[in-house]
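[1] Starting from these lines, generate the structure:
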Amino acid sequence: MSQPGAPRRYRMTVEQVDAMSVLRLSFLLSVAFGLAFIVAVGLMWGVLDGMHVFSKISEIVSDFDADQKLAVFLQYLHFSKFVSVAAIISVLNVILLTVMSTISALLYNVVVRLVGGISVVLIDE
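    Coordinates of the predicted model:
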């Protein structure tokens, strides 16, 4: 028996996870991470461009590449190309993270039926 004024403890088990709520939450979180990734790539490009890294790379490539075979590589050093690649990676991450987390929730529901859920002890203070 617990003492008066002592925090009450509740032992609960997570027996099922709603797949639709996991889908919605993982979609929103992965979109937020994708936008943060695009902004981070843009800021990184700005810092590297401010340090004249890309102009130095262009000078080095032009000094060693007389046939201009590497000129195709230099066109990817522009801001729009960097952000475009970051956006493509972000879209792929949104799709993959949403699908993987939803499948994980469904697998959790199947495993719970076999072995039981995750036990959690909650304290009411």
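
[2] okay, CA-based contacts and neighbour counts for the rest of this
    Fine.

[3] Please, where are all the helices along this structure?
    For the chain, applying DSSP state H gives helices covering 19-50, 53-64, 71-74, 79-115.

[4] Nearest to Thr13, out of the ones you listed?
    Comparison of the helices of the chain against Thr13 by C-alpha to C-alpha identifies helix 79-115 as nearest, at 10.1 Å.

[5] another one to check against the first:
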Amino acid sequence: MSFLISVALGIAGVVMVAVLWMILSGMGVFSEVNRLVGTIFNDTENPFDIMDFLGFGRVLSLSIVVGVIDVILLTALSTLGAFLYNICSALVGGLQLTLTDD
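    Alright, predicted model coming up:
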């Protein structure tokens, strides 16, 4: 169950990054950053282009790698947590509830 939830969170994270990148690109944030850095450095021989660093393909591939690592770590931690919970529950007896109909 934890594997399926972590896969869903990984997919949601990749989709969220893609949508956020498209929104920022549509708003012209990247071109404004290029313009701002161009006015600060004023280098005509080597113009700065933020898309060399934050291109859609690069950002999406990095978010996929982070998503895969997240799936592996979250599944392992959830499995370890369930194991520790079961051991503690076996040692102390856990809680016992009795539901009655009055």
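
[6] Just give the TM-score of the two.
    Once superposed, chain against chain, the TM-score is 0.82 (TM-score structural alignment, normalised by the length of the second structure); 99 aligned residues with a C-alpha RMSD of 2.4 Å.

[7] tally of neighbours for the aligned partner of Phe82 of the first structure in the second structure?
    Aligned by TM-score structural alignment, Phe82 of the first structure pairs with Val59 of the second structure. Neighbourhood size, Val59 of the second structure [other C-alpha atoms under 10 Å]: 15.

[8] before we move on, the earlier item: for the helices of the first structure, could you give me CSV that also reports distance to Val121 of the first structure?
    Output for those, formatted as CSV (distance: least, C-alpha to C-alpha, whole Å):
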stretch, distance to Val121 of the first structure
helix 19-50, 22
helix 53-64, 54
helix 71-74, 57
helix 79-115, 18
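
[9] now for those, which one comes closest to Arg11 of the first structure?
    helix 79-115 (16.8 Å).

[10] Run the angle between that closest one and helix 19-50 for me.
    150 degrees (axes from the mean of the first three to the mean of the last three C-alpha atoms, to 10 degrees).

[11] Name all residues that make contact with Phe79 of the first structure.
    By C-alpha atoms under 8 Å, 6 or more residues apart in numbering, the contact list for Phe79 of the first structure reads 42, 45.

[12] Show me the residue at the heart of the first structure, geometrically.
    Phe33 (4.9 Å; C-alpha atoms, centre = their mean).

[13] Give the equivalent position in the second structure for that one.
    Alignment note (TM-score structural alignment): Phe33 of the first structure maps to Leu9 of the second structure.

[14] I appreciate the help and will end here.
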